[in-house]
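Engineer: pasting a predicted model and its sequence here:
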Amino acid sequence: MVEVNSRVSAAWSNWRSLTGVLCDRKIPEHLKSKIYRAVVRPVAMYGAECWPATKEVETRLSVMETKMLRWTAGVTRMDRIRNDAIRQKFGVAPIADKMREARLRWYGHVLRGKEDSVRKVGLELDVFGKRPRGRPKQRWSDTLHTT
């Protein structure tokens, strides 16, 4: 979660440096959307393919993205406009979907790699011994099959 928090704060600082452009009412929404998708979102998503796919991570990123898009659109919660409508207005897919795409893209790279590469060995690694009591921890490979 530390990595996610640092990525979110980096994305916010990046967004703040662009507020002059993103919050300007004279600039069309399709340009604001392109700037957001090209400059801000990659900063937030850097390394997302390796993060755990927990609800906490997805919620944290989704809240960040929604706040940024609302500020960019000049809309508050008091205006009672749904988040999906704002996303559709800007043509931006939910960030959780982008995380899933990044995870699957990374998995494809690992599968196409050499058999003796560290990534592939680590992916297929089986740890011996007894597990502790309670529900088993979710593994990275388990997140691929649930999405």
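Structural biologist: Perfect, thanks for sending it. Residues are numbered from 1 along each chain as shown.

Engineer: okay, CA-based contacts and neighbour counts for the rest of this
Structural biologist: Noted.

Engineer: what sits against Gly91?
Structural biologist: Contact analysis of Gly91 by Cα atoms under 8 Å, 6 or more residues apart in numbering lists His30, Ser33.

Engineer: could you rerun that using 10 Å?
Structural biologist: By Cα atoms under 10 Å, 6 or more residues apart in numbering, the contact set of Gly91 is Glu29, His30, Ser33, Lys34, Arg37, Asp84, Ala85.

Engineer: and the gap between it and Ser33?
Structural biologist: Using Cα to Cα, to the nearest Å, one obtains 7 Å as the distance from Gly91 to Ser33.

Engineer: can I assume Gln141 is in contact with Leu123?
Structural biologist: For the record, residue 141 is Ser, not Gln. Yes: here Ser141 lies in contact with Leu123, judged by Cα atoms under 10 Å, at a distance of 7.6 Å.

Engineer: so what sits against both of these two?
Structural biologist: Common contact partners of Ser141 and Leu123 (Cα under 10 Å, 6+ apart): Tyr107.

Engineer: and here is the other one:
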Amino acid sequence: MERSDNLEDRKDQENSCGNEDIQLSGSRNHQNPLNPSWTAKTRYGRDAVVLQSRRGNCSSHSESCSDAIQRSTIQLDDLDFADDLALLSQSQQQMYEKTTSIAAASAAVGFNIHKEKSKILQYNTASTNPITIDGEDLEDVKTFTYLGSIIDEHGGSDADVKARIGKARAAYLQLRNIWNSKQLSTNTKVRIFNTNVKTVLLYGAETWRTTKAIIQKIQVFINSCLRKILRIHWPDTISNNLLWERKNQIPAEEEVRKKRWKWIGHTL
């Protein structure tokens, strides 16, 4: 995976790719659709490396790259966003070559890879050989966070959903003075909940593998928060449908579906 050091070459490469940015952050989803054996996450010391990582390589959308990961008619070997880069490979040798190439191209233009923030995640492989940069081994991990979402060796979305619920709960508790306020209407409180809590909860939801169990966990959290905001406590009861209707809410499953369609519209 070579990076062009010449600005004109980069422009030519960008044009030949149809000006496609490789912002496939949604492919960070946890059902492991690309099923790579090796994933490397690297972080550059400067944000300006975007010139190299987003413009300098057309192989990410090439259909002839033999070592890339294939899905449908598109083969991917890296996922790039600003100064974050995730490399995908099917063997240790391929990952070593890609990492070495990236490090060399970056050094040629004065950029350094942050080794402490660079991680290696292996999936379904018996290889124990380390990946190194400048003689320093990169950390081999079972899970890491990429663009705010958790990726682990087993795939799936459970770990990320659990983390999202935890962060949303923390955001909710930080606003307890809002929920307990007698000066604010419930409509205002619900609007604050939608913008300050639910957005935290559903961040990255467009890439989740939404099983019934996951949807139920999300919905239970939302319903619990809404009931507290509306001061509905036992023995008072209200159906979930009536709860949603009162405050113009839609089921969590439908919200996730809408986010997926919106994301698809951005990526196609």
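Structural biologist: In hand now; what should we look at? Bear in mind that the values here come from a model prediction, so they are computed numbers and not experimental data.

Engineer: quick one: TM-score?
Structural biologist: The TM-score (TM-score structural alignment, normalised by the length of the first structure) is 0.71; 111 aligned residues with a Cα RMSD of 1.3 Å.

Engineer: trace Glu245 of the second structure over to the first structure, please.
Structural biologist: Under the alignment (TM-score structural alignment), Glu245 of the second structure maps onto Gln88 of the first structure.

Engineer: number of residues surrounding that match?
Structural biologist: Residues lying near Gln88 of the first structure (other Cα atoms under 10 Å) number 11.

Engineer: and the contacts of Gly91 of the first structure, which of them are in helices?
Structural biologist: Applying DSSP state H to the contacts of Gly91 of the first structure, the entries found in helices are Glu29, His30, Ser33, Lys34, Asp84, Ala85.

Engineer: what residues are up against the alignment partner in the second structure of Ile35 of the first structure?
Structural biologist: Using TM-score structural alignment, the partner of Ile35 of the first structure in the second structure is Ile192. The neighbourhood of Ile192 of the second structure, defined by Cα under 10 Å, 6+ apart, consists of Tyr172, Leu175, Ile178, Trp179, Thr186, Lys198.

Engineer: and for Ser13 of the first structure?
Structural biologist: The contact partners of Ser13 of the first structure, by Cα under 10 Å, 6+ apart, come to Arg7, Thr19, Val40, Val43.

Engineer: what residue of the second structure matches up with it?
Structural biologist: Alignment note (TM-score structural alignment): Ser13 of the first structure maps to Ala170 of the second structure.

Engineer: helix or strand for Val121 of the first structure, which one?
Structural biologist: Assigned by DSSP states H and E, Val121 of the first structure falls within helix 118-123.

Engineer: quick one: the residues in the second structure that that helix pairs up with.
Structural biologist: Alignment note (TM-score structural alignment): helix 118-123 of the first structure is unmatched in the second structure.

Engineer: mind checking how far the residue sitting furthest away from the middle of the second structure is from Glu245 of the second structure?
Structural biologist: Each residue of the second structure has a distance to the centre, and by Cα atoms, centre = their mean the biggest one is for Pro235: 41.1 Å. Plainly put, Pro235 of the second structure is 21 Å away from Glu245 of the second structure if you go by Cα to Cα.

Engineer: helix/strand/coil for Val75 of the first structure?
Structural biologist: Under DSSP: H, G, I helix; E, B strand; the rest coil, Val75 of the first structure falls in the coil class.

Engineer: in helices, which of the contacts of Ser13 of the first structure appear?
Structural biologist: Arg7, Thr19, Val43.

Engineer: what about the second one, neighbour count?
Structural biologist: Read that as Thr19 of the first structure. 14.

Engineer: for it, what are its contacts?
Structural biologist: So Thr19 of the first structure contacts Ser13, Met68, Trp71, Thr72 (Cα under 10 Å, 6+ apart).

Engineer: what subset of the residues you listed is buried?
Structural biologist: Neighbour counting by 16 or more other Cα atoms under 10 Å classes Met68, Thr72 among these as buried.

Engineer: all helices for the first structure, in order.
Structural biologist: For the first structure, helices defined by DSSP H occupy the ranges 2-17, 19-22, 29-35, 41-45, 55-73, 83-90, 95-112, 118-123, 140-146.

Engineer: buried deepest among those, which one?
Structural biologist: Among those, helix 41-45 has the highest mean neighbour count (mean count of other Cα atoms under 10 Å), at a mean of 19.

Engineer: who are the packing partners of that helix?
Structural biologist: When contacts are defined as 3 or more Cα pairs under 10 Å, 6 or more residues apart in numbering; DSSP states H and E, helix 41-45 of the first structure packs onto helix 2-17, helix 55-73, helix 95-112.

Engineer: who wins for proximity to Ala48 of the first structure among those helices?
Structural biologist: helix 95-112 (6.1 Å; Cα to Cα).

Engineer: touching the closest one from outside, list them.
Structural biologist: With contacts defined as Cα under 10 Å, 6+ apart, helix 95-112 of the first structure is touched by 41, 44-51, 53, 55, 57-59, 61-66, 113, 117-123, 140-141, 143-145, 147.
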